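[1] here's a sequence, model it:
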Amino acid sequence: MKGYISPDQPGKVVPLPEGWHDTGDVVSVDQEGYFVIRGRIKRFAKIGGEMVSLTVVENCASAIWPEYMHAAAIVPDLKRGEQIILVTDHPDPKRHELLAWAQTHGVPEIAVPKKIVSVPALPVLGTGKLDYLSVTAMAEDALGIVKDGAGA
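    Here you go, the predicted structure:
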């Protein structure tokens, strides 16, 4: 029996509704019935009420600078709720190049980060996947953002 342990009922396995569990993944089902993970729901920023895919931001950067690694991070924005920062190991990325590519490929300008942070290397986990928590910390550090309670 698959399920979860509820903090309200410690020690008791609560069955999942209809056998499903919300993992936060975006999936598709292929013709043979296999599930294919396409991305994560949390890999979206909400900017001025619009949802922007961080994967789209990264794919745009990879399209024009394929030899470098790129990661999009979400940081707070007082006016628009959130803002996207592109963190890249490209030594001299130009925002206008990213904007021009987006405009000629149907990508809305809201998906083009206002700021790009160049770093010597992007952090990766032991699995080889990007360490998005560290990427976000790098973006916040580059912008001088201090998290509540930091250093306390």
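
[2] from here on, contacts and neighbour counts on C-alpha atoms
    OK.

[3] what ranges does the chain have for its helices?
    In the chain, the segments counted as helices under DSSP state H are 54-64, 95-104, 132-143.

[4] just send those back as CSV, with mean neighbour count too.
    Converted to CSV, the helices of the chain look like this (neighbours: other CA atoms under 10 Å):
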stretch, mean neighbour count
helix 54-64, 19
helix 95-104, 16
helix 132-143, 17
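
[5] distance to residue 37 for these - can I get that in a markdown table?
    Below are those laid out as a markdown table (distance: least, CA to CA, whole Å):
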| stretch | distance to residue 37 |
| --- | --- |
| helix 54-64 | 13 |
| helix 95-104 | 25 |
| helix 132-143 | 18 |
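
[6] of the ones you listed, which approaches residue 75 most closely?
    Relative to residue 75, the nearest member of these by CA to CA is helix 132-143, separated by 6.7 Å.

[7] and that closest one, what does it pack onto?
    strand 70-77, strand 81-88 (3 or more CA pairs under 8 Å, 6 or more residues apart in numbering; DSSP states H and E).

[8] list the contacts of residue 29.
    When contacts are counted by CA atoms under 8 Å, 6 or more residues apart in numbering, residue 29 touches 35, 36.

[9] please provide the structure for the following sequence as well, for comparison with the first:
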Amino acid sequence: MIRPFLIAALALAAPAASQAAVLAAARTLPVGTVIAAGDLRAIDGDRPGLSDPAEAIGLQTRVTIYEGRPLHANLLQAPRLINRNQIVRLSFQHGPLRIDTQGRAMSDGAAGDVVRVMNLDSRSTVTARVLPDGSLLVAD
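    As a prediction, the model looks like this:
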């Protein structure tokens, strides 16, 4: 007898739970757009998506997100600081020794990513970590 009551209570509560506000694009966001607060709006709907603006603000779109479409974590990435074929500052540091030169990035990279870089002086390829300022530090 308690079981039908529970089923009825859950059925009444289910629509409210599925109507939670999710974040959607306030305008069409092209590939590579770094999301700001003005790019987001809350919508009611039964579609899944991000609900906390802190999960999206400051991230970059991986694909074009059209106005009104819900935001999902797999559509966003950390902002890219370097682009493929970009000339970058390449540094090697070991103890007090520091060598700086120029390199050409072989791929895109965000802060903390490890990317391949061609040293323009020696034409050799090395792996380096992207630093928050956009420079690269050769991995030991």
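
[10] quantify their similarity with the TM-score.
    Overlay of the two chains. TM-score (TM-score structural alignment, normalised by the length of the second structure): 0.22; 61 aligned residues with a CA RMSD of 5.5 Å.

[11] if we can go back for a sec, residue 46 of the first structure is nearest to which of the helices and strands packed on helix 132-143 of the first structure?
    Nearest of those to residue 46 of the first structure, taken as CA to CA: strand 81-88 at 6.0 Å.

[12] re the thing from before, could you export the helices and strands packed on helix 132-143 of the first structure as JSON lines, including mean neighbour count?
    Converted to JSON lines, these look like this (neighbours: other CA under 10 Å):
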{"stretch": "strand 70-77", "mean neighbour count": "22"}
{"stretch": "strand 81-88", "mean neighbour count": "23"}
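
[13] okay, these in a markdown table with distance to residue 39 of the first structure next?
    Output for these, formatted as a markdown table (distance: least, CA to CA, whole Å):
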| stretch | distance to residue 39 of the first structure |
| --- | --- |
| strand 70-77 | 14 |
| strand 81-88 | 17 |
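
[14] residue 129 of the second structure against residue 115, yeah?
    Yes. Counting by CA atoms under 8 Å, residue 115 is a contact partner of residue 129 of the second structure at 6.4 Å.

[15] what's the overlap in contacts for the two?
    Shared contacts of residue 129 of the second structure and residue 115, defined by CA under 8 Å, 6+ apart, are absent.

[16] spatially nearest residue to residue 35 of the first structure (excluding sequence neighbours)?
    Sequence neighbours aside, residue 29 is the residue nearest to residue 35 of the first structure in space, at 4.5 Å (criterion: CA to CA, 6 or more residues apart in numbering).

[17] how far away is residue 134 of the first structure from residue 47 of the first structure?
    Applying CA to CA, to the nearest Å, the value for residue 134 of the first structure to residue 47 of the first structure is 22 Å.

[18] ok but residue 4 of the second structure is inside a helix, no?
    Yes. Applying DSSP: H, G, I helix; E, B strand; the rest coil, one finds residue 4 of the second structure inside a helix.

[19] so what's the residue count around it?
    Close neighbours of residue 4 of the second structure, defined as other CA atoms under 10 Å, add up to 9.

[20] do you know how far it is from residue 127 of the second structure?
    From residue 4 of the second structure over to residue 127 of the second structure (counting by CA to CA), the distance is 63 Å.

[21] just residue 114 of the second structure next, same as before
    Distance, residue 114 of the second structure to residue 127 of the second structure, by CA to CA: 7 Å.

[22] same thing with residue 43 of the second structure?
    43 Å.

[23] check residue 17 of the second structure too.
    Distance, residue 17 of the second structure to residue 127 of the second structure, by CA to CA: 48 Å.

[24] neighbour count winner among the two?
    Set residue 17 of the second structure next to residue 127 and count neighbours by other CA under 10 Å: residue 127 wins out with 17 against 10.
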